[in-house]
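Asks: Dropping the sequence and predicted coords here.
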Amino acid sequence: MKRIFLFLMTNIAVMVVLSITMSILGVGRYLDEQGLNLTQLLIFSAFIGFGGAFISLLISKWMAKRSTGARVIDPQAPSSRQEAWLVETVHQLADRAGIGHPEVAIYDGPPNAFATGAFRNNALVAVSTGLLSSMTEEEVAAVLGHEVAHVANGDMVTLTLIQGVVNTFVVFLARVVGYFVDRVILKNERGLGLGYFGVVIVCEIIFGLLASIIVAWFSRQREYRADSGSAKLMGAREPMMKALARLGGLQPGKLPESFEAAGISGGGGGISALFSTHPPIEQRIRALQNAQLS
């Protein structure tokens, strides 16, 4: 509930900061004179920006199960020794992390794993059959520790907050620029002209790309923290380092785009690194080697 409260307060804070900034710069008064109600636009932008992100967070577990075909293991009646081990390992890691026991699931696919859910005490941790068949139990346990660390850190809510903030800025600024061009530059005085809609579309694309870079940067930082978190939960960094090294030699399984950032691996080089939700494996191993685990 604390994170939901933080979510709502961040929403309000974004609106207040935007409003104050516009007032200080005199933009608000000028646009008001041109017929644009900034308060209404702020409310609309926050509703669109945060609303979609919030809804996606609330239904994330349902969407993850549906899109991957993940099968939740009944902790009271696992169908194999491997399933029993998975549930026991995740529950032990969750106890060490001080969170409720997540649902544990298996899905068919190439090597990958993910955690999702709106609440720390009601999350989902899932691993693929490809990952289970490609790693030792110690390495799988380290991956599970990484996912449990994501849950304990509240990373799903944090990333949703960041996505909501940048979405709000994208929606708001694109419409401010579109209105300015339509009324001031193109001198349109009758409703919203084609110039407005054209500029809004272009600005949303440009601002959206910039926003994606910001969100991806935050996502990469949380991967470093989850790697370190796994090492703390495991009591040593070597298991996670081995798991990362193993992942570096495997072709990672693709997850649905809506929660691709939740996967265990990814990352690329060059310009694509700016939009990558995961750092390169080599950088993660180096960061883990230098991490303070106390």
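Replies: Alright, I've got the coordinates.

Asks: Every contact and neighbour count from this point should use C-alpha atoms.
Replies: Noted.

Asks: Tell me who's in contact with the residue nearest the centre of the chain.
Replies: Centroid check for the chain by C-alpha atoms, centre = their mean gives residue 159 as the closest residue, at 4.0 Å. Residues near residue 159 by C-alpha atoms under 8 Å, 6 or more residues apart in numbering: 215, 218, 219.

Asks: Other residues contacting stretch 136-151?
Replies: Residues from elsewhere that reach stretch 136-151 (C-alpha under 8 Å, 6+ apart): 89-90, 93-94, 97, 113-116, 120, 123, 125, 131-132, 156, 222, 225-231, 233-234, 239-240, 242-243, 264.

Asks: same question but for stretch 62-72, I mixed them up
Replies: Residues from elsewhere that reach stretch 62-72, judged by C-alpha under 8 Å, 6+ apart: 103, 104, 105, 106, 107, 108, 116, 126, 255, 256, 259.

Asks: how near is the last one to residue 10?
Replies: In other words, residue 259. Counting by C-alpha to C-alpha, to the nearest Å, the gap between residue 259 and residue 10 amounts to 22 Å.

Asks: Can you show me the helices along the chain?
Replies: Along the chain, counting by DSSP state H, helices occupy 2-25, 27-33, 38-58, 60-68, 81-97, 129-134, 137-153, 155-180, 194-234, 238-248, 281-290.

Asks: out of those helices, nearest to residue 274?
Replies: helix 194-234 (5.7 Å; C-alpha to C-alpha).

Asks: That closest one to helix 238-248, inter-axis angle?
Replies: Angle of helix 194-234 versus helix 238-248, following axes from the mean of the first three to the mean of the last three C-alpha atoms, to 10 degrees, is 130 degrees.

Asks: Specify the angle between helix 194-234 and helix 281-290 in degrees.
Replies: Using the same axes, to 10 degrees: helix 194-234 against helix 281-290 is 50 degrees.

Asks: Does helix 194-234 pack against any helices or strands, and if so which?
Replies: Contact here means 3 or more C-alpha pairs under 8 Å, 6 or more residues apart in numbering; DSSP states H and E; on that basis helix 194-234 packs against helix 81-97, helix 137-153, helix 155-180, helix 238-248, helix 281-290.

Asks: Pasting the second one now:
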Amino acid sequence: MNVIRTAMLLAFMTALFMGVGYLIGGTGGMTIAFVIAAAMNLLSYWNGDKLVLRMYNAREVDERSAPEFYRIVQNLAARAGLPMPRVYIIDNPQPNAFATGRNPQNAAVAATTGLLHRLSPEEVAGVMAHELAHVQNRDTLTMTITATLAGAISMLANFALFFGGGRDNNNNPLGFIGILIAMIVAPLAAMLVQMAISRTREYAADRRGAEICGQPLWLASALSKIARSTRQIVNPDAERNPATAHMFIINPLSGQNMDNLFSTHPDTENRIAALQVMAREAGMSAPTSFNADEPGAFGPWGSRGARTRRGPWS
């Protein structure tokens, strides 16, 4: 299903890209747009993850530079039966996280410093389990391709004003109306694709992530904290790259917390309620806490030993 979904997404986004090109420059514009779309498809498949990580100045970490955070991801990946992904930290005070990569063998997970400083280790584990669920469900390829092409379509539509807004464009079959359509409808259509993908996959990743870490209420608590913080802390990088908003566990853009057609994520309260139902069905009345002396009993940490309360970010 994910292969079919990705193929349909590529076809739709390419057609949308070509449509914008036609509205801007007629047949010639459509041909140029097709060439650009083909190049973007290849780029997003092979290097989309690197582009997104570069947008947020993410730095890769390992067991030496961020031992506790790296160990959390490592043990969660082992519990999920996944290859160890590359691990990144983004210097940003807004708590958030995302996963990217074309397949589990080439996946990467990234968390902000805000997430690592504001959340408990248990909550961090819940968040990273959610991101690994995206990797396991192979959502990351679809997410990355959508981010790359949606951004390109919005950029192309913005160019429409300069190509046709100030003169009579004989190559544009619809004239100034075509320019307006390209500037308004195309970015909106690309945004709707993002929303449709994001809203359905978040519930599935929440559920699978809760199964991976073994504690639905850890993720529920994390979602509550992140949602409150994203309303208070602006993420300038995300504001500059809104086409990537659907990749994050919580929408990083300001004013995006309604559960309707124009939200890239389901309402956080609805997601928390679903996780609470999952916990009740499993007989969990309260979240358990981390205990280093009981390896494996309360989550993904499989090693015994002392631990400070600094958190998983070292």
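Replies: It's in. Model, not experiment: these values are computed from the prediction.

Asks: Give the aligned equivalent of residue 115 of the second structure in the first structure.
Replies: Residue 115 of the second structure maps onto residue 131 in the first structure, with residues paired by TM-score structural alignment.

Asks: out of everything not next to it in sequence, what's closest to that match?
Replies: Distances taken as C-alpha to C-alpha, 6 or more residues apart in numbering place residue 111 nearest to residue 131 of the first structure, at 3.9 Å, with adjacent residues excluded.

Asks: what's the most buried one of the helices of the first structure?
Replies: With neighbours defined as mean count of other C-alpha atoms under 10 Å, those peak in mean count at helix 137-153, which reaches a mean of 26.

Asks: Relative to the second structure, what is the average displacement of it?
Replies: Superposed on the second structure, helix 137-153 of the first structure shows a mean distance of 0.8 Å to its aligned residues (mean C-alpha distance after the TM-score superposition for the first structure).

Asks: what's the angle between that helix and helix 194-234?
Replies: Relative orientation of helix 137-153 of the first structure versus helix 194-234 (the same axes, to 10 degrees): 120 degrees.

Asks: Check the gap between the aligned residue in the second structure for residue 61 of the first structure and residue 10 of the second structure for me.
Replies: Matched across to the second structure, residue 61 of the first structure falls on residue 49, judged by TM-score structural alignment. From residue 49 of the second structure across to residue 10 of the second structure, the span is 16 Å (C-alpha to C-alpha).

Asks: go on, residue 183 of the second structure?
Replies: From residue 183 of the second structure to residue 10 of the second structure the distance is 21 Å (C-alpha to C-alpha).

Asks: Likewise for residue 243 of the second structure?
Replies: Distance from residue 243 of the second structure to residue 10 of the second structure, by C-alpha to C-alpha: 16 Å.

Asks: From the contacts of residue 159 of the first structure, pick the one nearest residue 284 of the first structure.
Replies: Proximity of the contacts of residue 159 of the first structure to residue 284 of the first structure (C-alpha to C-alpha) peaks at residue 219, which lies at 13.0 Å.

Asks: Grab the nearest non-local neighbour of the closest one.
Replies: Residue 219 of the first structure's closest residue in space is residue 277 (C-alpha to C-alpha, 6+ apart), at 5.2 Å.

Asks: my guess is the one you found meets residue 213, correct?
Replies: No - taking C-alpha atoms under 8 Å as the definition, residue 277 of the first structure is not a contact partner of residue 213, at 9.2 Å.

Asks: Show me which positions of stretch 88-96 of the second structure end up buried.
Replies: For stretch 88-96 of the second structure, burial by neighbour count (16 or more other C-alpha atoms under 10 Å) applies to 88, 89, 90, 92, 93, 94, 95, 96.

Asks: on that earlier part again, got the helices of the first structure as a markdown table, with distance to residue 269 of the first structure columns?
Replies: Shown next, in a markdown table, are those (distance: least, C-alpha to C-alpha, whole Å):
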| stretch | distance to residue 269 of the first structure |
| --- | --- |
| helix 2-25 | 33 |
| helix 27-33 | 40 |
| helix 38-58 | 28 |
| helix 60-68 | 27 |
| helix 81-97 | 32 |
| helix 129-134 | 24 |
| helix 137-153 | 23 |
| helix 155-180 | 22 |
| helix 194-234 | 13 |
| helix 238-248 | 14 |
| helix 281-290 | 11 |
